[in-house]
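1. What follows is a protein structure lacking sequence information:
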């Protein structure tokens, strides 16, 4: 069997975000449209599809951190001043879901992603939050979904939150629209985020967590992410049976050449 030829991605100059890779196995994507509150556009969607494929095939990258430039917002969703995402010139049944471009899971990229949220995180920004494996935020974070306020059905983003936070919290956010925002402490209480930091400490903390995760074998990380993510769609008893195949396949690959007794003991922290 021949060796799989990996795609060549070069060093593209992304216009909607900054892509950086460090020597500790962490790639950082920084949304870089602060003048537009880091809202996404179709050009951003094209660039995200490219970067997820790039990360997928780069064995030097084990974990991705997604963060955002500027002081006001992580992201406020689709850029409505650029016409939003939907194309009014074609049939609504031909529209595509932004998540097909923006999200790592929908692009079959199974390396862990950590979201570092500050400021406003609204509407379509949940495409990223919903597909993140770890979400942390700074003290100024505000989560909300304004769709119904503007006469739009809130559907895809709230549905993506199922399994992450309680139904009642999802519906409260979706139905109250612009009249209420979820602050950092409430986000922590309902499980939307797992940690709160200062604004200054947000990015360093996200990278610190990513670097810790990146010390683990890549196949073990990918298998864990894929198994648990796909199990969310299954009844518990079936999920338990189906996910057994992942360690059956992945453990042998991940542990090849790894002597368990030589793995250094971690200086663990209590959370």
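-> Everything's here; your move. If you're wondering where the values come from, they're calculated on a predicted model, not measured in any experiment.
2. Only C-alpha atoms from now on, for both contacts and neighbour counts.
-> Noted.
3. And for residue 168, the neighbour number?
-> 9 (other CA atoms under 10 Å).
4. Which strand or helix spans it?
-> Secondary structure from DSSP states H and E places residue 168 in helix 167-176.
5. what comes up buried for that helix?
-> The neighbour-count check on helix 167-176 (16 or more other CA atoms under 10 Å) flags 170, 173, 174, 175, 176 as buried.
6. now, among these, which is nearest to residue 199?
-> residue 173 (23.6 Å; CA to CA).
7. how near is the closest residue to residue 197 other than its chain neighbours to residue 159?
-> Using CA to CA, 6 or more residues apart in numbering and skipping the chain neighbours, the partner closest in space to residue 197 is residue 138 (4.7 Å). Distance, residue 138 to residue 159, by CA to CA, to the nearest Å: 24 Å.
8. Which one's more surrounded, the two?
-> Neighbours per residue (other CA under 10 Å) separate residue 138 from residue 159, with residue 138 holding more: 22 against 14.
9. how near is the more buried one to residue 195?
-> Per CA to CA, residue 138 is found 8 Å from residue 195.
10. now residue 207
-> Residue 207 is 13 Å from residue 195, by CA to CA.
11. for residue 224, same thing?
-> Residue 224 is 21 Å from residue 195, by CA to CA.
12. Next: residue 188.
-> Counting by CA to CA - residue 188 and residue 195 are separated by 7 Å.
13. Comparing these two, which shows the higher neighbour count?
-> residue 195 (22 against 17).
14. Surely the more buried one touches residue 136?
-> Yes - using CA atoms under 8 Å, residue 195 is in contact with residue 136, at 4.9 Å.
15. Structure two is appended below for comparative analysis:
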């Protein structure tokens, strides 16, 4: 969600609207796009993004920190020998994407992207140009229905589920209510992955600034959006019995396996962690 407001009509900044897209309702992926300086957002997204920023002025920087974690964790995993990635809730493609980061290190990396927003789909198909040595595919699916993701023929063509897979769930689990039981959905995915696989999560933390979080939840709910920040314990549950990699489940800015954390790692209100299946 970008650096500057753009005013005007309901259309995107270039006026192109894919079929099946309701641009009058804010959408998390397009708000995120606006916060990080993208162009693929509409008036409703910018308006809600600005309301979030009234409650948490640093939210554009927090989105950037979330994105920076994704870059760090993909590099870390690729250097550790992982060659297969399942990125669920990929959002609007913003370079570099997972496959670009991974294939820059190892050209044979394979990536399956999953999202369920028509705008994401349009852009993913245009931008997901894989290194010829690797493979990249995009699935239109919902993480709350994990069996459909796992059974998808395209996933089976790209990923070998007998070999380690890194499952990325970056800033997506907050879109499911507790009553949807996202923990069981994630567990279904984890159980399908072999030993040596990884799970990386970032999740807005309710416990960093509860008052500010309550304000953005109210704004989101008022616009018909689901947004569920969670505390450390509830985010920790997503990793089930997998082994957290150092430094554990920490503020996103503190997850620095190859460097020093910043002076104030609590400045971005996300929990972040990486775990490995034994």
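-> Here it is on my side, so go on. Please read all numbers here as calculations on a predicted model, not as lab measurements.
16. Please state their TM-score.
-> With the length set by TM-score structural alignment, normalised by the length of structure 1, the two chains reach a TM-score of 0.27; 127 aligned residues with a CA RMSD of 6.2 Å.
17. tell me which residues in the strand or helix carrying residue 223 of structure 1 are buried?
-> Taking DSSP H and E as the definition, one finds residue 223 of structure 1 inside helix 218-231. By neighbour count on 16+ other CA under 10 Å, the buried set for helix 218-231 of structure 1 is 218, 219, 220, 221, 222, 223, 224, 225, 226, 227, 231.
18. check contacts around the third one.
-> When contacts are counted by CA atoms under 8 Å, 6 or more residues apart in numbering, residue 220 of structure 1 touches 250, 251, 254.
19. Now which of those residues would you call buried?
-> The buried subset of the contacts of residue 220 of structure 1 - by 16+ other CA under 10 Å - is 250, 254.
20. how about the contacts of residue 220 of structure 1 in TSV, adding secondary structure and distance to residue 203 of structure 1?
-> What follows is the contacts of residue 220 of structure 1, written out as TSV (DSSP: H, G, I helix; E, B strand; the rest coil; distance: CA to CA, whole Å):
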residue	secondary structure	distance to residue 203 of structure 1
250	helix	31
251	helix	32
254	helix	29
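21. Now distance to residue 54 of structure 1 too, for the contacts of residue 220 of structure 1, in CSV please.
-> Shown next, in CSV, are the contacts of residue 220 of structure 1 (distance: CA to CA, whole Å):
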residue, distance to residue 54 of structure 1
250, 22
251, 25
254, 22
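22. so after the host helix or strand of residue 111 of structure 2, what's the next helix or strand?
-> Per DSSP H and E: residue 111 of structure 2 is located in strand 110-115. Per DSSP H and E, strand 110-115 of structure 2 leads on to helix 118-127 as the next helix or strand towards the C-terminus.
23. by contact count, what packs against the next helix or strand after that next one?
-> Helices and strands here follow DSSP H and E; after helix 118-127 of structure 2, the next one along the chain is strand 135-140. For strand 135-140 of structure 2, the packing partners by 3 or more CA pairs under 8 Å, 6 or more residues apart in numbering; DSSP states H and E come out as strand 110-115, helix 118-127, helix 153-158.
24. Including mean neighbour count and distance to residue 210 of structure 2, could these go into TSV?
-> Output for those, formatted as TSV (neighbours: other CA atoms under 10 Å; distance: least, CA to CA, whole Å):
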stretch	mean neighbour count	distance to residue 210 of structure 2
strand 110-115	25	29
helix 118-127	17	31
helix 153-158	15	38
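25. looking at these, which is closest to residue 202 of structure 2?
-> strand 110-115 (16.2 Å).
26. Run the angle between the closest one and helix 118-127 for me.
-> 160 degrees (axes from the mean of the first three to the mean of the last three CA atoms, to 10 degrees).
27. Quick check: the gap between residue 30 of structure 2 and residue 45 of structure 2.
-> 6 Å.
28. Would you mind giving the helices and strands packed on strand 135-140 of structure 2 as a markdown table with distance to residue 235 of structure 2 added?
-> Shown next, in a markdown table, are those (distance: least, CA to CA, whole Å):
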| stretch | distance to residue 235 of structure 2 |
| --- | --- |
| strand 110-115 | 21 |
| helix 118-127 | 26 |
| helix 153-158 | 26 |
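29. all helices of structure 1, in order?
-> 42-57, 99-102, 126-131, 156-160, 167-176, 184-190, 199-213, 218-231, 236-243, 245-254 (DSSP state H).
30. And the stretch 51-200 of structure 2, by the same measure?
-> 59-79, 98-105, 118-127, 146-151, 153-158, 182-192 (DSSP state H, counting those that start in this stretch).
31. mind giving me a markdown table with these and columns for distance to residue 204 of structure 2?
-> Listed next are these as a markdown table, based on distance: least, CA to CA, whole Å:
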| stretch | distance to residue 204 of structure 2 |
| --- | --- |
| helix 59-79 | 10 |
| helix 98-105 | 21 |
| helix 118-127 | 21 |
| helix 146-151 | 22 |
| helix 153-158 | 28 |
| helix 182-192 | 15 |
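32. Would you mind finding the most buried of the ones you listed?
-> For the helices of the stretch 51-200 of structure 2, the largest average neighbour count (mean count of other CA atoms under 10 Å) is found in helix 98-105, namely a mean of 22.
33. OK, contacts around residue 242 of structure 1?
-> Contacts of residue 242 of structure 1 (CA under 8 Å, 6+ apart): residue 231.
34. so how far is residue 130 of structure 1 from it?
-> 23 Å.
35. Then residue 236 of structure 1?
-> Taken as CA to CA, the span from residue 236 of structure 1 to residue 130 of structure 1 is 20 Å.
36. who has more neighbours, those two?
-> The neighbour comparison of residue 236 of structure 1 against residue 130 (other CA under 10 Å) goes to residue 130, with 23 against 11.
37. was I right about that one contacting residue 160?
-> Yes - using CA under 8 Å, residue 130 of structure 1 is in contact with residue 160, at 5.7 Å.
38. Might one say that residue 127 of structure 1 is in contact with residue 102?
-> Yes - Residue 127 of structure 1 lies in contact with residue 102 (CA under 8 Å); the separation is 7.0 Å.
39. coming back round to it: for the residue nearest to residue 197 of structure 1, give its distance to residue 158 of structure 1.
-> 22 Å.
40. Same check on residue 176 of structure 1?
-> 13 Å.
41. Residue 241 of structure 1 too?
-> Taking CA to CA, one finds residue 241 of structure 1 at 28 Å from residue 158 of structure 1.
42. neighbour count winner among these two?
-> Using other CA under 10 Å, the more surrounded residue of residue 241 of structure 1 and residue 158 is residue 158, with 21 against 10.
43. ok, now which ones touch the more buried one?
-> Neighbours of residue 158 of structure 1 in contact, by CA under 8 Å, 6+ apart: 170, 171, 174.
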